[in-house]
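In: What follows is a predicted protein model with its sequence.
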Amino acid sequence: MRVALCQIPVGDDPKENLREIRAALERAAGADLAVFPEAAQVRFGNTLADVAEPLDGPFVGELRQAAREHGTALIAGVFEPAGDGRVHNTAVAIDAAGELAGAYRKIHLFDAFGDRESERVAPGDAPVVVDLAGVRIGLITCYDVRFPELARALVDRGAQVLVIIAAWAQGVFKEEHWATLVRARAIENTTWVVAVDKAPDRTPPPKGNPGGVGRSMLVDPMGTVLADLGPFATVMTGEIDMAVTERVRRFLPSLAHRRPDVL
């Protein structure tokens, strides 16, 4: 499977962000799957409830049309109303025919480093694995990557690839945490990881701290970083070879060595 890591800038205007997504899909021509950041609809620091839409609304409708026009499946972060004045931070998975293959509502909310995501976002309550581009994909959003039990639950549900979308908050040691955690999820699960963060904010959002550190990565089941996009907006396409997973798991069968009778 050819996957495009679409490390785009995300601003305050959903229409402009949609143009960035479409331009990235042009650059991703030939990819089976294009992965976009968390909150690709609008960046954090805006009033999220003002832009949130149901999954049958116009923004996701535009994503579906773009996927269909390019013949490329995509994963991207949007906001949908939660019914209590807050929103859900949702990863949508859209197939190459433009059909909604699934949606994951972020479970772990970023109430850390002085932020309080839970004031604006309602948590989801279920892991999600989707069939996309011929592969079983487990969906993870940003702060979720700090919780290895979620990644393991996705692998136990049949995920062959973990896709992590993020708008990783900037701050002291944050980039180190991102790079370390992404590789850890690949190594401990002997699985491919596609991790896409947004390009770093170059201007402050209306409210809150700048987001995005870049460093979107494609990591193989041994933890080898095959692509690291650095700090600038870019699109890069890489190859996921499921035969690598089989080879790694033959000589490193750590998943088979688990002790459910003890832990």
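Out: Nice, I can see it. Numbers count the residues shown, from 1 in each chain.
In: hey, let's count contacts and neighbours off CA atoms from now on
Out: Noted.
In: which residues of this protein fall in helices?
Out: 14-27, 48-51, 58-70, 148-156, 174-189, 242-251 (DSSP state H).
In: now for those helices, which one comes closest to residue 1?
Out: helix 242-251 (8.4 Å; Cα to Cα).
In: For the closest one, which residues meet the burial criterion?
Out: With burial defined by 16 or more other Cα atoms under 10 Å, the residues of helix 242-251 counted as buried are 242, 244, 245, 248, 249.
In: gap between the first one and residue 161?
Out: If I follow you right, that is residue 242. Distance from residue 242 to residue 161, counting by Cα to Cα, to the nearest Å: 9 Å.
In: now the second one
Out: For residue 244, the distance to residue 161 (Cα to Cα) stands at 12 Å.
In: Residue 133 touches residue 1, doesn't it?
Out: Yes: at 7.4 Å, residue 133 counts as touching residue 1 under the criterion of Cα atoms under 8 Å.
In: If you count surrounding residues, which of these two has more?
Out: residue 133 (19 against 14; other Cα atoms under 10 Å).
In: show me the contacts for the more buried one.
Out: Neighbouring residues of residue 133 by Cα atoms under 8 Å, 6 or more residues apart in numbering: 1, 32, 33, 73, 95, 96.
In: Which one of those is nearest to residue 127?
Out: Using Cα to Cα, residue 95 comes nearest to residue 127 of these, at 19.1 Å.
In: Around the nearest residue to that closest one once chain neighbours are set aside, how many other residues sit close by?
Out: Using Cα to Cα, 6 or more residues apart in numbering and skipping residues adjacent in sequence, the residue nearest residue 95 is residue 73, 4.2 Å away. By other Cα under 10 Å, the residues close to residue 73 number 28.
In: Take this one as well and set it beside the first:
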Amino acid sequence: MTADPTSDSASEATSGSPADAVRIALAQLEVEADAVESNRRRAIEAVGRAADRGADIVCLPELFTVGYFAFDAYESAAEPLEGETFGVLADAAARHEIAVLGGSIVEDLAATSAPTPAASGLANTSALFDATGERRLVYRKHHLFGYDSAESDLLVPGEAVDVCELAGFTVGVTTCYDLRFPELYRDLVDQGATLVLVPSAWPYPRVEHWRTLSRTRAIENQCYVATINGAGSFDDATLLGRSTVYDPWGTTLASTGDEPDLVLADLDPGRVDRVRETFPALADRRR
């Protein structure tokens, strides 16, 4: 399902939803290299558009402020957890009464006042805010990409794997390359995760990897998985978009192409338990 990103329409799957459905919006933003102010402005505008469409949660892509492939700009774009980007997103969440997953930013760990796993260095950090603007979850990307990428040289990996309760779901967050490491998702399921949000900056040509890994994580863990990719081109890479919501059977609920878009889907908070009861594969795990 694809919509014209210049209109007020969006890729949407909302028919036949239960009364307690939670509407999720994936903001597939155009991300410009080293254009923090304009990228941040687009993110704030997307929060408002998602709220106008009745979304309860809106999610942004990985490193949406600086652009994943703008490695030379990581240091200049770095900011603390309490910095401007997450500050304005928390304000937007409270103003629009919508939960916001702040994609991820380059975090300056030394400047962050809250305790961090490393005393210094830069991290690829996501933050989830509830509809009052309260920060509920922080996730620092665990698996740093080394193939044809400077990420593993420039950043330090995260250590904590946490979940939080939000809108009837137990929510976990992973980031992009993490999709290739299923044990991380088992850790989240062991903590009760029923919805995993995956901000990403996944490029061409690995379209089938993007689709297959994301769907597999949903199927094998019997949970909702929402993958939020960016749009746009860099010097040596083009993001493939295709932000998608998968249900606990691995069925695609809503998706889009590679242009900027807003993907909407209604999630049933009780569906994960029903699927796990109907087909109790997780109960058959041998550890």
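Out: Received the coordinates, thanks. Computed from a predicted structure; not experimentally measured.
In: Now for the aligned residue in the second structure for the residue nearest to residue 95 of the first structure: which residues touch it?
Out: Aligned counterpart of residue 73 of the first structure in the second structure: residue 99 (TM-score structural alignment). With contact set as Cα under 8 Å, 6+ apart, residue 99 of the second structure has these partners: 56, 57, 58, 93, 128, 129, 130, 131, 132, 133.
In: 10 Å instead, please
Out: 24, 47, 51, 55-59, 89-90, 92-93, 128-136, 166-167 (Cα atoms under 10 Å, 6 or more residues apart in numbering).
In: re the thing from before, can you list residues touching both of residue 244 and residue 161 of the first structure?
Out: Counting by Cα under 10 Å, 6+ apart, the common neighbours of residue 244 of the first structure and residue 161 are 190, 191, 192, 220, 221.
In: taking these one by one, which sit in strands?
Out: residue 192 (DSSP state E).
In: Include neighbour count when you put the shared contacts of residue 244 and residue 161 of the first structure into CSV, please.
Out: Listed next are these as CSV, based on neighbours: other Cα atoms under 10 Å:
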residue, neighbour count
190, 25
191, 25
192, 28
220, 26
221, 26
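In: wait, which of the helices of the first structure is closest to residue 116 of the first structure?
Out: That would be helix 48-51 among those, by Cα to Cα, at 13.5 Å.
In: which secondary structure elements does the closest one contact?
Out: Using 3 or more Cα pairs under 10 Å, 6 or more residues apart in numbering; DSSP states H and E, the elements in contact with helix 48-51 of the first structure are strand 73-81, strand 87-94.
In: Please produce TSV containing these, extended by distance to residue 186 of the first structure.
Out: Formatted as TSV, those follow (distance: least, Cα to Cα, whole Å):
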stretch	distance to residue 186 of the first structure
strand 73-81	19
strand 87-94	20
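In: Out of the ones you listed, which gets nearest to residue 55 of the first structure?
Out: When those are compared (using Cα to Cα), the closest one is strand 73-81, at 6.8 Å.
In: returning to what we had before: for ChimeraX, what selects the buried ones among the contacts of residue 99 of the second structure?
Out: In ChimeraX, a selection of the buried entries from the contacts of residue 99 of the second structure looks like this (16+ other Cα under 10 Å):
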select :24,47,51,55,56,57,58,59,89,90,92,93,128,129,130,131,132,133,135,166,167
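In: Residue 97 of the first structure maps to what in the second structure?
Out: Under the alignment (TM-score structural alignment), residue 97 of the first structure pairs with residue 132 in the second structure.
In: dump the residue contacts of whatever residue of the first structure lines up with residue 170 of the second structure.
Out: In the first structure, the residue paired with residue 170 of the second structure is residue 136, using TM-score structural alignment. Listed by Cα under 10 Å, 6+ apart, the contact partners of residue 136 of the first structure are 129, 130, 154, 155, 157, 158, 159, 160, 161, 162.
In: What does the last one correspond to in the second structure?
Out: Using TM-score structural alignment to pair residues, one finds that residue 162 of the first structure aligns to residue 196 in the second structure.
In: tally of neighbours for that match?
Out: Neighbours around residue 196 of the second structure, by other Cα under 10 Å: 23.
In: So it versus residue 88 of the second structure, what's the distance?
Out: Per Cα to Cα, residue 196 of the second structure is found 24 Å from residue 88 of the second structure.
In: Verify the stated contact: residue 92 of the second structure with residue 101.
Out: No: applying Cα atoms under 10 Å, one finds residue 92 of the second structure not in contact with residue 101, separated by 11.4 Å.
In: which residues in the second structure does stretch 51-60 of the first structure align to?
Out: With TM-score structural alignment as the criterion, stretch 51-60 of the first structure aligns to 77-86.
In: which of the residues in that stretch are buried?
Out: Across stretch 77-86 of the second structure, burial judged by 16+ other Cα under 10 Å covers 77, 78, 79, 80, 81, 85, 86.
In: how about residue 24 of the first structure, what's its partner in the second structure?
Out: Per TM-score structural alignment, residue 24 of the first structure is aligned with residue 46.
In: ok, now which ones touch its match?
Out: Residue 46 of the second structure touches 25, 26, 27, 28, 29, 40, 52, 58, 59, 60, 261, 262, counting by Cα under 10 Å, 6+ apart.
In: which among these end up buried?
Out: Among the contacts of residue 46 of the second structure, those buried by neighbour count (16+ other Cα under 10 Å) are 25, 26, 27, 28, 29, 40, 58, 59, 60, 261, 262.
In: And the fifth one, what's its match in the first structure?
Out: Residue-level alignment of residue 29 of the second structure against the first structure, with TM-score structural alignment as criterion, gives residue 8.
In: who's in contact with that match?
Out: 17, 20-21, 23-24, 36-37, 40, 196-200, 212, 214, 232-235.
In: Just the buried residues out of those residues, in ChimeraX syntax.
Out: To isolate the buried ones among the contacts of residue 8 of the first structure in ChimeraX, judged by 16+ other Cα under 10 Å, type:
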select :17,20,21,24,36,37,40,196,197,198,199,200,212,214,232,233,234,235
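In: which residue in the first structure lines up with residue 228 of the second structure?
Out: In the first structure, the residue matched to residue 228 of the second structure (TM-score structural alignment) is residue 196.
In: what's around the residue lying closest to its match once chain neighbours are set aside, how many residues?
Out: Leaving aside its chain neighbours, residue 196 of the first structure sits nearest to residue 216 (4.4 Å; criterion: Cα to Cα, 6+ apart). Residue 216 of the first structure has 33 neighbours, counted by other Cα under 10 Å.
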